[in-house]
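> sharing a sequence plus its predicted fold:
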Amino acid sequence: MSEGTIKKVAGPLVVARGMRDANMFDVVHVSDQKLIGEIIEIRGDEASIQVYEETSGLAPGTPVVSTGAPMSVELGPGLIGSIYDGIQRPLDDIMKVTGSNLLHRGVDVPSLKRDHVWHFVPDKKAGDRVSSGDIIGHVQETRIVMQKIMLPPGVSGTLKEITEGDYRVTDTVAVLTQADGSDKPITLMQKWPVRRGRPYQKKLSPNRPLVTGQRIIDTLFPIAKGGVAAVPGPFGSGKTVVQHQLAKWADADIVVYIGCGERGNEMTDVLNEFPELKDPKTGYSLMERTVLIANTSDMPVAAREASIYTGITIAEYFRDMGYSVALMADSTSRWAEALREMSGRLEEMPGEEGYPAYLSSRLAQFYERAGRVITLGSGDREGTLSVIGAVSPAGGDISEPVTQATLRIVKVFWSLDANLAYKRHFPAINWLTSYSLYLDSLGDWFNQNAGEDWMQMRGDIMRLLHDESELNEMVQLVGMDALSAPDRLKMEAARSIREDYLQQNAFHEVDTYASLHKQYLMMQMVLSYYKLSKQALEQGASVDKLVSMPVREKIGRFKYTPEDGADASSRQVMRELHIEIGDITAAKEDF
């Protein structure tokens, strides 16, 4: 341990002298209140420390003590359903200790509850040879999630004893005899430094989609399991609602939601909504497979930087069990602002717009921890970690450094558009500027599992939307009446795609989620209307009659049809569509 004294205090940055024996990224206790900090720079015997709690009242000469260990998180039963601050302190336990719902300085509360008893069931027996990452037993943490107790990385040997029973997280559940003959106790809990990615055997190519139930995402710009996506957009464009929707409905076993520098009332909405939401796969509360990390905008700015690493380390832990994990970071811009503030206080040479020169590399280190991997341990266990980061560019300018650095790393870009949001078109993802680089690797999966012509229909939809964009320029100059009948029909079909398919009401009981099968049926209906109408037009039918067919209202309202009635309703709409098209064509022939 290294002990020093404070030399200088500058907001969340504290400079301490006498810290020659300390190491980079060591956790330190500042002052007699034991405020938690982390060493981020060492010059001679002086260490610069970012303090994760309020520093008002600190004075030069106050003691600083290094713990000699890096910032780490506790991993074990009790994570699911918890809400932590940026450095994994449980907010509910802090409130019990302080008797207040405001954060107090210097509160020392363990991350995992020490008094809770868990029933451990062994999956191995005494005498078995085990290595890093092997699952030696399990604990039923919630009705949805079974926590698999794994050997920590770097540990291997022969199980000397392992016993079923009720244990606390710090109790020994097994004893391992290592290669050197020493015995190592194994508990339900392990620790891992947050700035170091958890190891795995092999990284695989992502070739399955993360199904979200959001039509514009699944159909036009899908993300792979183990993929990375960015959601940049200006204020009021719906970033947080998109993140909430993905957290609620994405096809993931575990959800880790990080509110990094977000408004307190938005985190309150999450806390109030998630326990009441029913998981579509299990029928139980969504909170039974969710971990929340809340570092709101009024909390100490330095803890924003830690919250991102805390969240992704917890996510990697569940990935190592073989689960599919989705991590939502809302928003990485606030995290970058914390980096900029700390860099400024360290008097580092600023980069573009004042951000530190290492902004891009820090973002890459974060996003590169996502992926589809073969985990440590026997059995070729496969786990995936998908990361979706919201970006809040100042003034909606996506040319600013954080957005541009993010786009160089991620493979999916969901571009939120203020103009669409002002028109009340939600989700306000602009289909002309967004993209997904996973389409080539996911196309076969969609055709095999969602519909044999899924990718062809997706291509037809994108072509119609792009054609509409070009025709719109002409309409604004000379008006709709100047368009030819085929072009006018194309405009109507594109409008149907926009309003009936791409628009989705996050607050509607049915429309909030659409399965791939229902999406396929909706695409069929919208495109069938266009193709059949185009054929009728070629036979001389009236474009006015084709545009005003009564069945179009039923196509538009199909999105509100419950999943269990989708097939029957789709068949009925398609029958009516053929009948009405036939009547219009026949009327032309009679004429």
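Nice, thanks for sending it over.
> only C-alpha atoms for contact and neighbour calcs from this point on.
Will do.
> what's near enough to touch residue 398?
Contacts here follow C-alpha atoms under 8 Å, 6 or more residues apart in numbering; on that basis residue 398 touches 232, 233, 404.
> which element is it on?
If you go by DSSP states H and E, residue 398 is not part of any helix or strand.
> tell me which of the contacts of residue 398 fall in helices.
Per DSSP state H, helices hold the following members of the contacts of residue 398: residue 404.
> go through the contacts of residue 398 and single out the one with the most neighbours.
residue 232 (30 neighbours; other C-alpha atoms under 10 Å).
> ok, now which ones touch that one?
By C-alpha under 8 Å, 6+ apart, the neighbours of residue 232 are 239, 390, 391, 392, 393, 398, 403, 413, 414, 415, 416.
> what count of nearby residues applies to the last one?
Per other C-alpha under 10 Å, the neighbour tally for residue 416 reads 27.
> isn't it up against residue 426?
No: look at residue 416 against residue 426 with C-alpha atoms under 8 Å: they stay out of range, at 9.5 Å.
> anything in contact with each of those two?
With contacts taken as C-alpha under 8 Å, 6+ apart, the residues that reach both residue 416 and residue 426 are residue 238.
> about what we covered before: can you tell me which of the contacts of residue 232 are buried?
Using 16 or more other C-alpha atoms under 10 Å as the burial test, the contacts of residue 232 include 239, 390, 391, 392, 393, 398, 403, 413, 414, 415, 416 as buried.
> alright, now check it against this:
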Amino acid sequence: MENLVGTIVGINGPVIKGKNMAKFKMREMVMVGAKKLIGEIIALEKDLATIQVYEESSGLKVGEDIFSTGMPLSLKLGPGIIGNIFDGIERPLNKINEISYGFIKEGIGLISIDEKKEWFVNITCKEGDILQEGDVYGEIQETNIINHRLMVPPGIKGRVIKVKQSGLYNIEEKVVTLKDGEREHELSLYQIWPVRTPRPIKKRKILSKPLVTGQRILDVFFPIAKGGTVAIPGGFGTGKTMTQHQLAKWSDADIIVYIGCGERGNEMTEVLEEFPKLIDPKTNTSLMNRTVLIANTSDMPVAAREASIYTGITIAEYFRDMGYDVAIMADSTSRWAEALREISGRLEEMPAEEGYPAYLPSRIAEFYERAGYVENLNSTEGSVTVIGAVSPAGADFSEPVTQNTKRFVSAFLGLDKKLAYARHYPAINWLSSYSGYTQMLKEWYEENVSLDIMDLRSKMLKILFEENKLQEIVKLVGEDVLPDDQRLILEAAKILKVGFLQQNAYHDIDTYVPLEKQYKMLKTIELFYDKAYECVKMGVPISKIRQGEIFGEMIKMKYNISNDDLSGFKNIEEKISSYYEELMKKYRQ
């Protein structure tokens, strides 16, 4: 390939202008200056190019050279990704820390997954086999739960003409050679893929399975589908990071990709310190055995923050292609949008609303549309579920990032400042949140939980909506003026909010709740409401219906009843039935 060299003619922070660039390409990755800083061409007009630099650009001078790499910004995808911590362009932070302790030194280059480490490769093909794109030619047990499948890269096929024995190899070793006509393709243990290009699939499938999270308000009220898109908007201190931590720890995805794009360093530090200590409930080993962390905090280069989202989704698609269900936690897409805004400002583009670039909606759409439940090229099925936190300033959901995100996601979990300040976590507002997956997942819930679970959900939501309306009256004239059937709605809503919707992430039993227990909890609350409603209709005063011991047991059943032994619900149900039937008997007489 021709060695192309341009020259720096202008520097504006992370944005560099270069001339003699006519033979370079749009979106090409380049090396800038004597330190060979990594950059990407984002605008090209005749021989003048605009480059965004993914590293600290101080010290660059006009007149330094710009070198071509001949390829777009791409990732090395292979064994060594799981359990690793990368920056926004997939450079391992542990390795960088060894090179320059505490800071990311400029000009480190495109280091990526470990090239020297040897992996035991079980070769699964033989000479004479015909392999198509996506077919598996070898397997590596990367962690105790992740079997890393080596796949023929997209666009390559052929007959196996050379194959090595199963054994120990580093990622650069050529283990299989394919012949396609006159061309030969040597396959190593990794493939390279451009981050801004979605990886190809055979076809998209209908979303039909939930991402079970163990969080009651999500699993029952606002379910998330595997392959779905979710936004979690909320102001400062409302629990976005906490909610995403819970989803990362407890959701039944096979692999978690956690992207810290632009959040404060201490929040990412908490993730880095906490995740290796957490025990995965599926395997009783470290959660890091199925987690990839991408850290590009607010003090790291702004252009790399913009790239970190694409790095995360590309890694997720790679593992999806192996047949895994992957969940992405992007914390937070607002910081990513701010990176777009800063680069746009440096380019002197015409700003749209609140200074964001006019192409903000299309960039958000590009990201979320890479989610999905798919049939892969190798006929396996996999999914990428995208869960993006949004951080609107002052919890103002009318700002551009929240509004444009809302257009492209199917589940919206709005975090509420009032709930958070009242110590109600997760602070998801049941009035403003919604899930578009309820009908899609109805059949699964009826088959796997109970036939009446969706009717039960509707009934409980109706109580909460009615209670919200009644609270407006209560604020004006007090609760005493309400008839007893409406006061009963207030009592039932209190039990629902405190006993069911409020969940303690730090409690051994309450941090994760299986679906069967969630259903039993709601059935208990429904039994109370139905029995109490019968009493109200018979003229029993609400003061008699408010039975302290029963109310206390319903609120504490989330702590007092084990997730493994649900027999305790029978005792509570018997108490409810016997108390209210006795009450009705007295009033009949």
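Here it is on my side, so go on. Quick caveat: nothing in here was measured; it's all calculated off a predicted structure.
> just give the TM-score of the two.
Once superposed, the chains reach a TM-score of 0.98 (TM-score structural alignment, normalised by the length of the second structure), with 586 aligned residues with a C-alpha RMSD of 1.2 Å.
> still on that earlier bit, okay, the buried ones among the contacts of residue 232 of the first structure in TSV with distance to residue 269 of the first structure and secondary structure next?
Below are these laid out as TSV (distance: C-alpha to C-alpha, whole Å; DSSP: H, G, I helix; E, B strand; the rest coil):
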residue	distance to residue 269 of the first structure	secondary structure
239	14	helix
390	17	strand
391	20	strand
392	19	coil
393	23	coil
398	27	coil
403	26	helix
413	26	strand
414	23	coil
415	24	coil
416	21	strand
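> closest to residue 557 of the first structure out of the contacts of residue 398 of the first structure?
Taking C-alpha to C-alpha as the measure, residue 557 of the first structure lies nearest residue 233 of these, at 28.9 Å.
> so who does the residue nearest to the closest one when sequence neighbours are not counted touch?
Among residues not flanking residue 233 of the first structure along the chain, residue 416 sits closest, at 4.7 Å (C-alpha to C-alpha, 6 or more residues apart in numbering). Residues near residue 416 of the first structure by C-alpha under 8 Å, 6+ apart: 231, 232, 233, 234, 237, 238, 239, 427, 428, 429, 430.
> residue 303 of the second structure too?
Contacts of residue 303 of the second structure (C-alpha under 8 Å, 6+ apart): 14, 52, 53, 54, 55, 339, 343.
> swap in residue 32 of the first structure?
Neighbour list for residue 32 of the first structure: 62, 63 [criterion: C-alpha under 8 Å, 6+ apart].
> let's see 10 Å
Listed by C-alpha atoms under 10 Å, 6 or more residues apart in numbering, the contact set of residue 32 of the first structure reads 62, 63, 64, 65, 106.
> under the alignment, what does the second one map to in the second structure?
For residue 63 of the first structure, the aligned position in the second structure is residue 65, judged by TM-score structural alignment.
> wait, that match touches residue 16, no?
No: in this structure, residue 65 of the second structure is not within contact of residue 16 by C-alpha atoms under 10 Å, at 11.5 Å.
> next step: the contacts of residue 32 of the first structure restricted to strands.
Using DSSP state E, the subset of the contacts of residue 32 of the first structure located in strands is 63, 64, 65.
> gap between the last one and residue 13 of the first structure?
I take that to be residue 65 of the first structure. Applying C-alpha to C-alpha, to the nearest Å, the value for residue 65 of the first structure to residue 13 of the first structure is 15 Å.
> who has more neighbours, those two?
Regarding residue 65 of the first structure and residue 13, a neighbour count based on other C-alpha under 10 Å identifies residue 13 as having more, with 24 against 21.
> how much space is there between the aligned partner of that one in the second structure and residue 129 of the second structure?
Taking TM-score structural alignment, the alignment pairs residue 13 of the first structure with residue 15 from the second structure. Residue 15 of the second structure sits 49 Å away from residue 129 of the second structure, going by C-alpha to C-alpha.
> likewise residue 556 of the second structure?
Applying C-alpha to C-alpha to residue 556 of the second structure and residue 129 of the second structure gives a distance of 61 Å.
> next one: residue 186 of the second structure
Noted for residue 186 of the second structure: a distance of 15 Å to residue 129 of the second structure, by C-alpha to C-alpha.
> equivalent analysis for residue 442 of the second structure, please.
Residue 442 of the second structure sits at a distance of 43 Å from residue 129 of the second structure (criterion: C-alpha to C-alpha).
> repeat that for residue 95 of the second structure.
Plainly put, residue 95 of the second structure is 39 Å away from residue 129 of the second structure if you go by C-alpha to C-alpha.
> those two: which is more packed in?
Relative neighbour count places residue 95 above the other of residue 95 of the second structure and residue 129, with 16 against 13, counting by other C-alpha under 10 Å.
> quick one: map that one onto the first structure.
Under the alignment by TM-score structural alignment, residue 95 of the second structure pairs with residue 93 in the first structure.
> same check, this time on residue 51 of the second structure
Residue 51 of the second structure maps onto residue 49 in the first structure, by TM-score structural alignment.
> that's a strand at that match, yeah?
Yes: looking at residue 49 of the first structure with DSSP: H, G, I helix; E, B strand; the rest coil, it is inside a strand.
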